[in-house]
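1. this one's structure only:
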């Protein structure tokens, strides 16, 4: 579509389905936009106002409501002109202004990088879409017109915009079922990125088209004749695959090897006729068994419904792709969620006719909101949405028979999170087709999945290594961040309390006024943040305690007992406590803590070789002791000198297992023909438990020496 040179084309299109008052409001929006953009030009030539008018014309083809068209005409006003959102509210209402704001880029905000700016802008647009899905329709039309008219740009900039479009906007159009826009965007991107390849492929397709037109007409007539014979009312439409689709199919193949260049659509009146037409097609030409897909019984995630089959054609057994659908399914396949407004404008009950499409779109938007709320920042959000936009789907079942759609490669844990976030967090196991299976098991279409739920939520960081869906990944990360923040808060409080004992000050005695003085001095917003920073290693508790003592006006410093000066470790401190891998401290050992910005509080044995170096930074060292009751298991490393005989490793491992002790890892090194040096890292409760294991191992005749590392 060429850039308009007047408003007449838009007025003509909208007059066909909007009332005169609404059309007049569109004309007023044009006049306001023309004033706002006065003097602005596009690189492609012409006054800038004709770009937003062209965007509105694209949307008018889908019969969108008048507010959407007004917002399309004004979508660059807030970003590129002195007029504000309030000016638009005053003239055209809050709904239009909200849509304009949703489409507007964050051009006036400074970011650390262009990548971050793009991510922030995209996140803002997605959040606006969650409030009004028309925002994304305007943005898609805006991107489509920009792609149509970017010939005046530098080649490198065209390629960059094409990459972004293929990465984000074409997949969004596909996700919302707007295939007409998706196909044109993909072809325009192909032309912008690879103009020579595009030209060669287009010429080749024209040559093939010229030689097959008559054959295609004959095949279409044959299909039509069979439908008439079988009493099925329908229409047969021949079509060719678009260039970008052919280009992707050609990777590693010659053009002559692509047999399904042309396809046929059979449009019938109802669902029953779809299945009857499938039988008619198969009675004409032999079907390929593995190429029959029923998207009517199991629709795609964007609401797309159709029967797909591939048959052996009459000429050189060329493959013919056949799609069979109703008229309504055809509208949805071309226009997706945008068809909703078309049905409304025609006075039909759009909510009933397109309820499934609306529901699926809203489910996707809801999923985006969950991802956004759990993502750490806009860059995480953008990357996770990309994952969600490229699903090659599988269909699996709940124990009750409900169908769940997941991207190919999804695991049983992804399935749990797809059902509900709380279920995912509490998952401890699963059964696939009634058989126990690991949570990392990749699912296949047709499988029935039962999730085994624990009492309490307990996501593991290791889960991030195998989940594939954006929802699962963001929810696990969100839980881990929240858990770590809670652990840091609790540890920070204990560290500060311990440090304040030297001044005989209790945390409960610190007044709100004194807290605010400390926060102002440290430039923090609230007391909880201060405690979290102490617990995560970003602030030294002794220094904070000294500041509290200073602001309290007390000069008293007392000598506390050793027990009062040191912090008890219970084993329940969580993610902000780390046990040093160099010495593997155990309950019963004398220990020392070192505050690290990267790891929080790191615990060493006081005999560790690294402690001497750590003590050169006394402000970061914390005196620790084990509490009277300690929970959990801890890693300990044993080094054994063992006779080099067959089966020695198995003997050692089975002996350790007989003490009800788990082995974390093992390493064996043959020193010579007579003996081996083995290192076992095992999980024990304390020094007493470790001593029991060592006594049992010493009784083995093959063990010559054993020591703890």
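-> All right, it came through fine. In this text the structure is predicted, and so the values were computed from the model without any measurement.

2. From now on I want contacts and neighbour counts done on CA atoms only, so please keep to that.
-> Will do.

3. Make sure residue 622 is indeed in a strand.
-> Yes - Residue 622 forms part of a strand when assessed by DSSP: H, G, I helix; E, B strand; the rest coil.

4. What segments of the stretch 101-250 of the chain are strands?
-> For the stretch 101-250 of the chain, the strands defined by DSSP state E, counting those that start in this stretch occupy 234-240.

5. report the longest helix in this protein, please.
-> Counting by DSSP state H, the longest helix found in the chain is helix 195-229.

6. got the buried residues for it?
-> The neighbour-count check on helix 195-229 (16 or more other CA atoms under 10 Å) flags 198, 201, 205, 209, 216, 219-220, 223-224, 226-227 as buried.

7. all helices for the stretch 401-550 of the chain, in order.
-> Here the stretch 401-550 of the chain has its helices, by DSSP state H, counting those that start in this stretch, at 412-419, 421-426, 470-500, 512-522, 527-535, 541-552.

8. Pipe those helices into TSV and attach mean neighbour count and distance to residue 131 per row.
-> Shown next, in TSV, are those (neighbours: other CA atoms under 10 Å; distance: least, CA to CA, whole Å):
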stretch	mean neighbour count	distance to residue 131
helix 412-419	24	22
helix 421-426	19	22
helix 470-500	21	20
helix 512-522	14	37
helix 527-535	22	32
helix 541-552	18	45
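
9. Use this one as the comparison:
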């Protein structure tokens, strides 16, 4: 266990002006408070905060952060109080220790909703002072290093949440070294067999290629030295989990990986990076498409480096990373490498320079907490953000937008601003009009076409890859549906009040909200539109003496002959066929069906313009279905019954074809007449009709129409949809 003076010496080695008294007080206080407490391994409990502090000294953090690491378990596990810590160490350190205590109390669990809510709290605490994250990650790293004595189920749970949350969060903060160690420690507990197999293979490869690796290091150093560039060249080997995940992701074997070994070239100045790159490319042949400049376009976690792959001395592919020493420190330690930790300005910037891209990402993520997403949506958003690689695109004005790989213009629009995403209707990529589903690539210039009358399509959610876009699309869809139901609810209430001789206004709902169990007027209207609340309930809430006169009315009936007479204003009558009757239809103009079998159309109908398929009923007939019909799912395992057919229409043919639609109407006098009148006005014919009251205010109809073709059907459906009494119209075969 590290002695008190050893800890002070470790910090003094990189920060000569440290507050030595602060470290000494924290060391002694934590050691006394933890006293005789023991860990599951049998070690003194104080060894844990001491090792956490040691991990942070490797990152060269200031003495205040080291003191917090020593104290981080005192409030939780001892009789120490926040007030006492404030008195001894100051309010700022007390605040950080208390923040870590809250995080410790909410260790992530497997239940998705609880895990999501805990992650929200974690990120909020980090945003207040990012040093909370550094201590928390160091705490998790030491716990992972000493996970062995715990029960197998607990080891597996902790390892999985480390892989899901803490490792990618360390990576997002630019702390690549910590991310790799957390991943490998977790990988060993999640999949021990794979870990041991890959580790053994990597050791074997390292031994086999030792001479080649040494030769490349020497050759690179000499080549650069000859041109006046002093460089430190070191080899690196891919970590077991990185190898495993790449094999899984690309479905390849370990032998097919070309970047198991790589080399880092550390030079003095940024200019030397590009000079070294030129020397390397003139000396060895580069592999096309494998050069990346992360110096001019840093990653969102502040990573900067030049990447290239060459065909090396032994005709093997060699991956090179060329960077300066400060770039290397940021690549390894991320936000912990920022000078703000070493110049005493930490408190002014909440522990991190506001110029950090990593902090900017963290701030944007925390802003998502305020938009009202439920915990599961937030967890999905954050995990998507944590795990994605980057692609860099530009606005027409040159603004750089970093997105995950696989992102589309929809993601781009929402990354610029939520309003731009909500009003997006199209895009241009590098000046060419392209579909919104186009995958974006590095360097694309994206221009979004907007319309204020437009709203996001629900289908966009399956296209978007960023959590921000998905969450915004879901919110917009929910709001659009709410507005739609709210408008329908208002119509229902206006007509119900009018029938009862009352006058409806939105203001009249306000005093009734508590009785109706609704938060606001729009919620109440939407509840009526969704049939969660009936207009009768609203009338009774407004007028306690109200009596529903509709209950005494005689229902509509069909006479003995099966004829149903609509009101005279409609000017038409139709007959609903009796049980077992079949209407005589036209000779079907279908090409591709065998000539010896009759052809019929499926019950839900099919019309010219539909893509169709025939299903063979052996020895009986062929049934024609639209290709989108859900009924076809029943024949997916009997492809031998599928027949490729198509319409064979004659210009002189004047036949009508069947189509089935479902219509929901407001339940009031005249609704059926208005629907029938609209169908007649569009030159369509009603062949059959059934009605069912699904709620006090809504009646559902299933109507079998006869139309000329798909265009005629769609025109009729659209005319029905705009009728005030109609709440919804859908074609029933999908």
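-> It's in. All figures in this text were calculated on a predicted structure; none of them were measured in a lab.

10. Any idea what the TM-score is?
-> Overlay of the two chains. TM-score (TM-score structural alignment, normalised by the length of structure 1): 0.73; 611 aligned residues with a CA RMSD of 4.7 Å.

11. Packing partners of the longest helix of structure 1?
-> When contacts are defined as 3 or more CA pairs under 8 Å, 6 or more residues apart in numbering; DSSP states H and E, helix 195-229 of structure 1 sits against helix 179-193, strand 234-240, helix 243-249, helix 271-284.

12. Tell me which of these sits nearest to residue 638 of structure 1.
-> Checking these against residue 638 of structure 1 by CA to CA gives helix 243-249 as the closest, at 56.4 Å.

13. Report the mean deviation for the closest one after fitting onto structure 2.
-> In the superposition with structure 2, the average deviation recorded for helix 243-249 of structure 1 is 3.0 Å (mean CA distance after the TM-score superposition for structure 1).

14. Distance from that helix to the middle of the chain?
-> With CA atoms, centre = their mean, to the nearest Å as the basis, helix 243-249 of structure 1 stands 27 Å off its chain's centre.

15. for stretch 703-714 of structure 2, same thing?
-> Worked out by CA atoms, centre = their mean, stretch 703-714 of structure 2 lies 40 Å from the chain centre.

16. picking that back up, let's have the helices and strands packed on helix 195-229 of structure 1 in TSV, adding distance to residue 153 of structure 1.
-> Shown next, in TSV, are those (distance: least, CA to CA, whole Å):
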stretch	distance to residue 153 of structure 1
helix 179-193	10
strand 234-240	30
helix 243-249	22
helix 271-284	47
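
17. Return the most buried member of these.
-> Neighbour counts (mean count of other CA atoms under 10 Å) averaged over each of those peak at helix 179-193, with a mean of 21.

18. Measure the mean distance from that helix to structure 2 post-superposition.
-> Here helix 179-193 of structure 1, set against structure 2 after superposition, deviates by a mean of 1.5 Å using mean CA distance after the TM-score superposition for structure 1.

19. How far does that helix sit from its chain's centre?
-> Helix 179-193 of structure 1 sits 24 Å away from the centroid of its parent chain (CA atoms, centre = their mean).

20. Ok, stretch 169-189 of structure 2 next?
-> On CA atoms, centre = their mean, the centre of stretch 169-189 of structure 2 falls 22 Å from the chain's centre.

21. That one aligns to what range in structure 1?
-> Stretch 169-189 of structure 2 corresponds to residues 172-192 in structure 1, going by TM-score structural alignment.

22. Am I right that residue 637 of structure 1 falls within a strand?
-> Yes - applying three-state DSSP, one finds residue 637 of structure 1 inside a strand.

23. what sits against it?
-> By CA atoms under 8 Å, 6 or more residues apart in numbering, the residues touching residue 637 of structure 1 are 584, 679-682, 708-709.
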